[in-house]
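Chemist: Compute the structure for the input listed below.
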Amino acid sequence: MIRIKRKFVFLNVFEYWFNYKGGFWGSFGLNAYNHIRKELKNPFLIKVPNYTVELDLTKSKEQILEDFSRTVKSQVRNSEKDGVHCYFDQDVRKFVGFFNEFAPSKGIPPETVERILGYGDSLKISYAELDGQILAAHTYVYDQEQKIVRQMHSASKRFDEQFDKNKIGRANKYLHYRDMLAFKDQGITAYDFGGYQETHSDKVIESLLNFKLDFGAVKKTSSNYYTISYFLLRKLSLMLGIIKKG
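Modeler: Here you go, the predicted structure:
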């Protein structure tokens, strides 16, 4: 089970991924249970639907590529011809530096080394690189027991005018493909692209949804469950602007 400890002011809050902890404190502490795929029958937990996009990695490697849209398939092959190198590297500072160069152009909050380190051994970081220059990077929450990975971050050089946007776009898709194959080899059966709605909103981002579906993935619905105390703290944070909407 993945357990992540966060600090909120002077309080410790806990996030659990893909599985429910159970027990007295599991229902009444400051706990969140993210991306739970089975229905929980617990009257003390507040259920919030989680709409995501998932790819089945039990398919053969050949079928995974075949199910990509024609455009994505072509871009993946062209990026391979470009000589893009994909690899995993657990250097958190390296990732945070790259991500925080990207974040302002995308209009999203920067990350911190401390927050990323909080994922512990469940964190996986991948890169697409060409001629020694990082073009794109992904992070995942990785659960070998539940056989699932869920993408957390995606960053690239697509807003940098020094780079060819088309080449960056191809590299990012190629990185997804190489990540899928690597995780499949490790016994992972579900590749979760993450959600397709604005943060803390039910507004669908159509371009994001279509990007994910073009890999042959399908829409899925799981649930996030919050203890009442966590839910109220989260709601207060939204009201005070500590957590930003969409």
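
Chemist: contacts, neighbours, all on C-alpha from now
Modeler: OK.

Chemist: Packing partners of the longest helix anywhere in the chain?
Modeler: The single longest helix within the chain, with elements called by DSSP state H, is helix 165-185. Counting contacts by 3 or more CA pairs under 8 Å, 6 or more residues apart in numbering; DSSP states H and E, helix 165-185 packs against helix 70-82, strand 123-130, strand 133-143, strand 148-156.

Chemist: buried sites along it?
Modeler: Judged by neighbour count (16 or more other CA atoms under 10 Å), helix 165-185 contains these buried residues: 167-181, 183-184.

Chemist: for stretch 123-135, same thing?
Modeler: Quick answer for stretch 123-135 (16+ other CA under 10 Å): Leu123, Lys124, Ile125, Ser126, Tyr127, Ala128, Glu129, Ile134, Leu135.

Chemist: this one as well, want them side by side:
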Amino acid sequence: MVDFGFSRFGLKFREVMFQNSKEFTFNNEDVCLYHQNINDVGMLDIIKPKYSRIDTQYTIHTDLSVSEEELNIKISKNFRYEIRRAQRENIKIHFLKGKEALESPDILNQFEQTYNNMFVEKNMSNRLNMKYVIAALKAEAMVLSIAIDGKSGQTLVYHAYVIDEDNALLLYSASKLWTDKVLGNLIGYANKYLHWEDMCYMKHVGIQNFEWGGISSKDEPNGIDKFKMSFGGEVVQLKNCIFANSLKGRLYVKVLKERDKRKNEINN
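Modeler: Model (predicted):
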């Protein structure tokens, strides 16, 4: 189970992942971010009375209990080729877990800069929540993986996962693809290779459930959805919940729900 807190917007946030809802209790947080356990058959009845925003989301789940050979054969033929190409191009993979990553502030700063710059190039407002990242690392609940060009030493791709003993969830993925067009093909190879090495690493440390961080649609997948699906996982449906546990928390959730309503009105 993952359970840690952090402060943002003057609120106390608490992240809870991979816990059965029947075992869940609130603490002193203003807002609880709850990600449903993939093995939880409950319907969140115990926390339904709380003021909440519940998002039922499709995601891709990869079962890491099978052999590496079985994992590899499920990957699309083109992706398997690009993974091998990355190895030939001397892409190096490095993992940093928890406090080990905190001891490498330069890497964290580069990760944040790469992520933010990527979305600036896309004309999107997404920004890395570094307070969340640091809190997760302090709780030993996050692994950062990086793909490095073995020839130049330049880091090309970053992935960040929230983990516990049995589960891993892809939270952030950032690359220099949007800011370095010259290395575009190499970055593409490196990204696919890094995802493959991520799965192997998680499997080797005993994790069985590997989640790909959500898709927009199972019936009409976009480009990112198709990318994730090409690694051979199964489409499943899980709930991402935001629960208010104080008056300030209720105001925060209310703002989110009003923002969702405006977006739906614009889209419709």
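
Chemist: care to give me the TM-score?
Modeler: For these two chains in superposition, a TM-score of 0.84 is obtained (TM-score structural alignment, normalised by the length of the first structure); 238 aligned residues with a CA RMSD of 2.9 Å.

Chemist: okay, the longest helix of the first structure sits on what stretch of the second structure?
Modeler: Mapped onto the second structure using TM-score structural alignment, helix 165-185 of the first structure covers residues 184-204.

Chemist: superposed on the first structure, where does that stretch end up, distance-wise?
Modeler: Once fitted to the first structure, stretch 184-204 of the second structure is off its aligned match by 0.7 Å on average (mean CA distance after the TM-score superposition for the first structure).

Chemist: Could you list which residues are in contact with the residue positioned nearest the centre of the second structure?
Modeler: For the second structure, the residue lying nearest the average C-alpha position, counting by CA atoms, centre = their mean, turns out to be Leu171 (1.4 Å). By CA atoms under 8 Å, 6 or more residues apart in numbering, Leu171 of the second structure lies in contact with His159, Ala160, Tyr161, Val162, Gly213.

Chemist: Can you convert the helices and strands packed on helix 165-185 of the first structure into CSV and add a column each for distance to Ser207 of the first structure?
Modeler: Listed next are those as CSV, based on distance: least, CA to CA, whole Å:
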stretch, distance to Ser207 of the first structure
helix 70-82, 14
strand 123-130, 22
strand 133-143, 19
strand 148-156, 15
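
Chemist: quick one, which of those is nearest to Tyr51 of the first structure?
Modeler: strand 148-156 (12.5 Å; CA to CA).

Chemist: Report the angle between the closest one and strand 123-130.
Modeler: 40 degrees (axes from the mean of the first three to the mean of the last three CA atoms, to 10 degrees).

Chemist: what's the average distance of strand 148-156 of the first structure to the second structure?
Modeler: Counting by mean CA distance after the TM-score superposition for the first structure, strand 148-156 of the first structure comes out at 0.7 Å.

Chemist: What segments of the first structure are strands?
Modeler: 2-8, 11-17, 31-36, 45-56, 85-88, 123-130, 133-143, 148-156, 190-195, 218-227 (DSSP state E).

Chemist: any idea how far Glu66 of the first structure is from Ser79 of the first structure?
Modeler: 16 Å (CA to CA, to the nearest Å).

Chemist: wait, Lys184 of the first structure
Modeler: Lys184 of the first structure sits 21 Å away from Ser79 of the first structure, going by CA to CA.

Chemist: Repeat that for Tyr226 of the first structure.
Modeler: The value you get for Tyr226 of the first structure to Ser79 of the first structure, if CA to CA is used, is 42 Å.
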